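# Could you look at this predicted model? Sequence included:
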Amino acid sequence: MTTNTQSHCLTRQHYKRLRWYFKAPAGNASLADNIDLHLAASGLIERVERFGGVVCFRITTPGTVELAAENQREIERRKPHHSLASRLARWLQEQGRATWENIEFIVETPAGRQAIRPDVFSLATTCNPARITPHVYEVKVSRRDFLADVAQPKKRAGYAIIAERVFYAAPAGMISPDECPDGCGLVLEDGDTFVVARKAKRQPVQLGPAQFMNLILKPGVVPDLV
């Protein structure tokens, strides 16, 4: 079984490979690389001989335990992100907007189909399709994550298909308004509320039947308007 020191030496590539072995029957050892070597030396995968003398790798019980432990660590790492997204969603609900967290859409782009998953998606609560004003909020809790996202124009292009306005949301003081990509707005958490530090440029969009069905099948939170 891996020790804490060994776990700290494993990279995302190691865990990605472990997940592959967990899902797949086995991997051909003749195609092994240094990641497989490291996993085998740590006891997380093992060499087995299959019918016909073919040697393969498969995940071990310690490998499964370590993979489960990493999944739990990932949940803990993402807690600040999910917590901020939930607080933002509640604030938007107080503004009279319906919200969805971490909902996936499939959109058609010039480059083909693209899966997008905004941290928070919101609509105005109205029956008039022309006034639903769909917004996307990309939540960031670290500058590293923000800067990595800024470098992905393809992702924002996908958001632009389903949102009239795209915002970044972050703790106050982490992002300067002028750092946001052109057209994007910025919402900052300041104490127990949120403030719009930079308005987003509006571009009219019209959600299609597929997007509306997605919202129906994966219900969000609609504020009490009474």
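All right, it came through fine.
# drop to CA atoms for contacts and neighbour counts, all remaining ones
OK.
# What residues of stretch 195-205 count as buried?
Neighbour-count burial for stretch 195-205 flags A197, R198, A200, R202 (criterion: 16 or more other C-alpha atoms under 10 Å).
# Got another one to weigh against that:
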Amino acid sequence: MPENKSTGGAIATTTLEASFPAPLGRAHARRLREIYRSAGWPCQDVLEIELLAAGLLQRIAGPAGHETLRVTDTGVAYLAVTLVRNRAALSKHEALVEHVACEMVRAGRITWRGLGLRAQLPPAEEGGPARWCMARPDVFSIRNTSVQEYVDPIVHEIKVHRADLLGDLRRPEKRAAYLDLGGECWYVLGCDAKGRPIGTADEIPLECGVMVMEANRLTVARAAPRRSRQPLPVGVWMALAKAAPVTGLIDDEQGLLADAEQN
């Protein structure tokens, strides 16, 4: 019988494709980081299959017969490479926004970046009509609670350049919009090229809290005053429902997973 060249070619192509893992992207790196920080419970999805095939994950059989996942040395090296690449891709402002957002997630809060929220401003004159504007806080977060009065919204405004900070301080209406949205408003100040904070707490209006980024850690220079709790307007809830919050595993949840594995 004549040789079926098309079938033989298909088999050869399939064998060749099987010898190379699928190209890895951001979703793979994100999953790898999550597994590295967790107890390693498998999801058994496509991402996991591709990470296993690439040799970045290893299956470990437990004493009770269940399997967990461990990031291999190759996987750790891959995470280090992606971390360097991600840091290079982020601007100074974006990096600080990301840092603050992750801190809010670790604190158990539901967090958003770059939202456009409708806020109410005081009347321009006594007895005049209320004014409205679109506020765009760098980071907006609420407590993870089912009681509407306890959501305690917080706005974080990120500043990494001195000129930008001074220009922002000359805009009281912007702060009024943030205070209308959140129970607390914080200014987060970065550092200049010499490692010095771009501003001091004395320069920030008293109605706002101040954080300073020093040595890659956030420190509180002045706490934000607590305001009376107010429910979020329906318009804000609608905007939050349409936007995707910042994702990430919370350290407390990781501890629970680790305890479950030990038990």
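Structure received. Not measured: the values here are computed from a predicted model.
# Let's have the buried residues of stretch 195-205 of the first structure in JSON lines, adding distance to E46 of the first structure and secondary structure.
Formatted as JSON lines, those follow (distance: C-alpha to C-alpha, whole Å; DSSP: H, G, I helix; E, B strand; the rest coil):
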{"residue": "A197", "distance to E46 of the first structure": "54", "secondary structure": "strand"}
{"residue": "R198", "distance to E46 of the first structure": "54", "secondary structure": "strand"}
{"residue": "A200", "distance to E46 of the first structure": "53", "secondary structure": "coil"}
{"residue": "R202", "distance to E46 of the first structure": "55", "secondary structure": "coil"}
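# Alignment lookup: F167 of the first structure to the second structure.
In the second structure, F167 of the first structure lines up with W186, judged by TM-score structural alignment.
# show me where the first structure has strands.
Assigned strands in the first structure, in chain order: 27-28, 45-49, 55-59, 97-101, 105-109, 112-116, 120-124, 135-139, 165-171, 185-190, 193-198 (criterion: DSSP state E).
# Those strands: which one's closest to Y21 of the first structure?
For Y21 of the first structure, the closest of the strands of the first structure is strand 55-59, at 5.6 Å, according to C-alpha to C-alpha.
# tell me what the closest one is packed against?
helix 12-23, strand 27-28, strand 45-49 (3 or more C-alpha pairs under 8 Å, 6 or more residues apart in numbering; DSSP states H and E).
# I60 of the second structure belongs to a helix, doesn't it?
No: going by DSSP: H, G, I helix; E, B strand; the rest coil, the assignment for I60 of the second structure is strand, not a helix.
# What's it aligned with over in the first structure?
Checking with TM-score structural alignment, I60 of the second structure has no match.
# try C133 of the second structure
For C133 of the second structure, the residue aligned by TM-score structural alignment is Q114.
# Go ahead and confirm its match touches E104.
No: counting by C-alpha atoms under 8 Å, Q114 of the first structure stays clear of E104, with 10.2 Å between them.
# Do you have the helices of the stretch 1-150 of the second structure handy? List them.
In the stretch 1-150 of the second structure, the segments counted as helices under DSSP state H, counting those that start in this stretch are 5-18, 26-37, 46-53, 73-89, 92-106.
# What's the average distance for the last one when superposed on the first structure?
This points to helix 92-106 of the second structure. Compared with the first structure after the fit, helix 92-106 of the second structure shows a mean deviation of 1.0 Å (mean C-alpha distance after the TM-score superposition for the first structure).
# which of the residues in that helix are buried?
L96, V97, E98, H99, V100, A101, C102, M104, V105, R106.
# excluding its backbone neighbours, what's nearest the last one?
What sits nearest to R106 of the second structure in space, not counting adjacent residues and going by C-alpha to C-alpha, 6 or more residues apart in numbering, is I250, at 5.0 Å.
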